[in-house]
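Undergrad: Next come a sequence and a model predicted from it.
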Amino acid sequence: MNGRRHYAGGDLARALTIEDLRHMARRRLPRFLFEYVDGGAEDEVTLHRNRHAFANLALVPSTLVDVSNRSLAVDLFGRSVAAPLVVAPTGFNGLLSERADVALARAAARAGVPFTLSMASNVPLEEVASEAGGRLWMQLYWVRDRDFIRRLVARAQAASFEALVLTTDVQVSGGREWDRRNYRAGMALTLRNRLDVLAHPRWLWRIARHGGLPRFANLRELAPPDAATVVDDMVALGRNMDPSVNWEHLKWLRSLWPGRLLVKGVLSAADARSAIGHGADGVILSNHGGRQLDGAVSPLEVLPAIRDALGPEAVILLDGGVRRGVDVVKARALGATAVMTGRNGLYGVAAGGESGAARALEILRQEIDRALALLGTPDIETVDARVLHRRANSQSPATTSPLLEGVI
């Protein structure tokens, strides 16, 4: 042991990395809840593959370049964003911190980047819009009740949400086995986890003070009239998820929604072309953070082929495995318009509410800025595959994929 350890105290200013915020969150959250945020599906092969894909790429800096003035701004749907970041949709955030959805949205607005609200949020979309402002996107799961979809889309339009994000990779729930091991049956925690909750009195007091676990604020219409708890909401959502969703449904959604439309869950060039062909304005390469199909490819691995298929002007976002600013730079070099970040903000909001969420985005911004300076490429818009080198001796699962074939 070398004695090194990540900071896990209460001073957000001392959190130097996302990993520090992760340790702070782990200390503050009950075990079952941290597992929900942090874990992946089955053997977590895909969860780790997402990180390996970034680790397998090295950067080749240029020297004696004037980097005294640097720019992180990129164009996204015709408007400038302060950095190539978008806060990804994540559900049940109210478990982590009070009104966490608003906190994350406010942090994004302060950072000058878009925020995506999950359909499974704990704060109504109208309140997020009025209390946070900024560039707001709305995420949608496909459910059987088409009238509900119509109403939700109309609500998002009325609240001036800029974009709609259709998540397509949750036809059924992934096998999150480590998460499920925290429960005896249903939502009943094991004895060990009940005792662990008691060891986190601040979290328990906050939940009790607000009358129990927060409900899904935008899904009440799907639940039966006698639904009284979030468990009832979860059961109703599960029963309404529609595994028959297909490209014709995307065309119908396009007819309802006048704003920007993105398809999340794309991992092949063929699907990317189909998404654009059926009316999407952009695609989000995602394996759901390794929480759905274990063994799926990493979004970074398929990014070059999808960029080649869609052309230089297409909006292509990517999520999964991003923990450092250099990861964002690598994704940009391979053709991503911007990167979505989910868990990073959750670690921050769990560690310190809105200030913690802002700290997470600021850490990433600082790391991107520093990477551009040290890379000798002061404008992120000019970063491309010429700055990349694939490590020849990598032993990770990602090495079997032609990550940079035809790119470098």
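TA: Ah, there it is.
Undergrad: CA only for contacts and neighbour counts going forward, please
TA: OK.
Undergrad: Identify the residue spatially nearest to the residue nearest in space to the middle of the chain, adjacent ones excluded.
TA: Nearest to the mean C-alpha position of the chain, by CA atoms, centre = their mean, lies G342 at 2.8 Å. Nearest non-adjacent residue to G342, counting by CA to CA, 6 or more residues apart in numbering: A88, 4.7 Å away.
Undergrad: pretty sure the one you found is touching M340, no?
TA: Yes: taking contacts as CA atoms under 8 Å, A88 lies within contact range of M340: 5.2 Å.
Undergrad: mind checking the SS state of the closest residue to W257 other than its chain neighbours?
TA: Once flanking residues are discounted, W257 sits nearest to V153: 6.8 Å by CA to CA, 6+ apart. Put simply, V153 is helix when judged by DSSP: H, G, I helix; E, B strand; the rest coil.
Undergrad: V153 - how many residues pack around it?
TA: 21 (other CA atoms under 10 Å).
Undergrad: Pasting the second one now:
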Amino acid sequence: MVQRRIPKVRDLAPLMKFKKPTLDARKRRLQEAYTIYDLRAIAKRRTPTAAFDYTDGSADQELSITRARQAFEDVEFHPSILRDVSSVSTGWDVLGAPVALPFGIAPTGFTRMMQTEGEVAGAGAAAAAGIPFSLSTMGTSSIEDVARAGAGGRNWFQLYMWKDRDRSMALVDRAAEAGFDTLLVTVDVPVAGARLRDSRNGMTIPPTLTPKTVLNAIPRPEWWINFLTTEPLAFASLDRWSGTVAQLLDTMFDPTVTFDDLAWIKDQWPGKLVVKGVQNVDDAKRLAGMGVDAVLLSNHGGRQLDRAPIPFHLLPEVVREVGMDTEVHVDTGIMSGSDIVASIAMGARFTLVGRAYLYGLMAGGREGVDRTIEILRAQVVRTMKLLGVNSLEELNPSHVTQLERLGPRPVSTR
């Protein structure tokens, strides 16, 4: 029989460790977030539905983003054992300059609507972490304010080519004068995608107040207090807009843009040029032939063409065709450091995260963005160590198998 006794306090003390209470509510909730999905759950609780859904949603049935995330979840890693991984290096050169981590912050629109600190929080966090921050044409902080917030870091500017060419290039000139070193030209938005969540939520700039939105706001007073007591939304590219996001995109964006226009932009820009939104090998080869510095494989986070190609699946073939001469970057669907490591192993030079950054921002402002970067950094380091590699240069396709749930159906020869 088991012999029992009454425990003594001195025996229990070493076995019990009480957690110190954290009085700061923001710090407390961020400490309890261990993954990007945890940050997403916090963001959803704290942000009105229309603003959260603008970030979280994508186009039509949202198949593109679902498939992109599934592609990363279907990765099989192949670790090596008995390697000294007491320390690893997570940085290397991207576009001719060093980065501390193999990911940066992607350009996102209407960011201060998600959380009042907006792009300033993102740029400051990125500079502190030694990674690039990208400001969108549809960003809600000025080019100059972002440059100040990200002083000492690398700031990139994302351009949509408008119907008004002079206005577009005025933005490019401002970015160059403010010290932005890279221009990302987005080429997958000839028209706006069908973002049904935004339509159903009546997503407008500023928000449309209805009985439903007012009720939705009651348990989220901090968001509304911040929104109503800080500076009105000011865009990097325009002052005000009253209408839906889709109407704004259709008013501004030019469906006539061609490769010739891109060549013209390249001639105007003094820094590095990345083309964002590449979705097939032939276009990647043509861009490489034009001398762009990088192609960014992206389907716009699933927010444009639904059922678009999965960027991560495109990666090996594009790297094989153009990777010797042109850097290949990738985004869409990245929700963990393991996704980033898999991308680097398959040949990507760099990755960009958009939603992951916004979930952190909505969860806790600047501190939430810092937490996003911290989570991803820790996951990158842990994955590299478990794979048995000490540096990004050691990662290669032998470390990864891309398992596929969806494959092309054989074409009938009849």
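TA: Done, it's in. In this text, all values refer to a predicted model and were calculated from it rather than measured experimentally.
Undergrad: TM-score of the superposition?
TA: Once superposed, the chains reach a TM-score of 0.89 (TM-score structural alignment, normalised by the length of the first structure), with 384 aligned residues with a CA RMSD of 2.3 Å.
Undergrad: Tell me where the stretch 301-414 of the second structure has strands.
TA: Using DSSP state E, counting those that start in this stretch, the strands of the stretch 301-414 of the second structure run over residues 327-330, 350-353, 400-402.
Undergrad: Output the contacting helices and strands for the shortest one.
TA: Translated: strand 400-402 of the second structure. Applying 3 or more CA pairs under 8 Å, 6 or more residues apart in numbering; DSSP states H and E, one finds that strand 400-402 of the second structure contacts strand 75-77.
Undergrad: Would you check the span in the first structure matched by the strand it packs on?
TA: Mapping strand 75-77 of the second structure onto the first structure (TM-score structural alignment) gives residues 57-59.
Undergrad: got the buried residues for that stretch?
TA: Buried residues in stretch 57-59 of the first structure, counted by 16 or more other CA atoms under 10 Å: 57, 59.
Undergrad: Provide a list of residues in contact with the aligned residue in the second structure for R307 of the first structure.
TA: With TM-score structural alignment as the criterion, R307 of the first structure lines up with V319 in the second structure. Contact partners of V319 of the second structure, counting by CA atoms under 8 Å, 6 or more residues apart in numbering, are 328, 347-348.
Undergrad: now swap in F103 of the second structure and tell me
TA: Here F103 of the second structure is in contact with 131-132, 340, 350-353 (CA under 8 Å, 6+ apart).
Undergrad: With A125 of the second structure instead?
TA: Applying CA under 8 Å, 6+ apart, the residues near A125 of the second structure are 150, 366, 369-370.
Undergrad: out of those, which is most surrounded?
TA: V369 (27 neighbours).
Undergrad: separation between the equivalent of that one over in the first structure and T341 of the first structure?
TA: Structural alignment (TM-score structural alignment) places V369 of the second structure against A357 in the first structure. Separation of A357 of the first structure from T341 of the first structure (CA to CA, to the nearest Å): 11 Å.
Undergrad: Also S394 of the first structure?
TA: Taken as CA to CA, the span from S394 of the first structure to T341 of the first structure is 25 Å.
Undergrad: Over to S244 of the first structure?
TA: S244 of the first structure is 28 Å from T341 of the first structure, by CA to CA.
Undergrad: can you map out the strands along the first structure?
TA: Along the first structure, counting by DSSP state E, strands occupy 57-59, 74-76, 79-81, 85-87, 115-117, 136-141, 163-167, 183-185, 188-189, 260-266, 282-285, 315-318, 338-341, 388-390.
Undergrad: quick one: the fifth one aligns where in the second structure?
TA: Counterpart in the second structure of strand 115-117 of the first structure, with TM-score structural alignment as the criterion, is residues 133-135.
Undergrad: Compute the number of surrounding residues for P408 of the second structure.
TA: Neighbours around P408 of the second structure, by other CA under 10 Å: 5.
Undergrad: who's in contact with the match of V369 of the second structure?
TA: Contacts of A357 of the first structure (CA under 8 Å, 6+ apart): 103-104, 107, 345-349.
Undergrad: export those residues to a markdown table and tack on distance to R22 of the first structure?
TA: Below are these laid out as a markdown table (distance: CA to CA, whole Å):
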| residue | distance to R22 of the first structure |
| --- | --- |
| A103 | 17 |
| L104 | 16 |
| A107 | 17 |
| G345 | 10 |
| L346 | 9 |
| Y347 | 5 |
| G348 | 7 |
| V349 | 10 |
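Undergrad: now, which of the residues you listed lie within helices?
TA: 103-104, 107, 345-349 (DSSP state H).
Undergrad: tell me which of these is nearest to R176 of the first structure?
TA: For these, the minimum distance to R176 of the first structure (CA to CA) is 18.2 Å, reached by L346.
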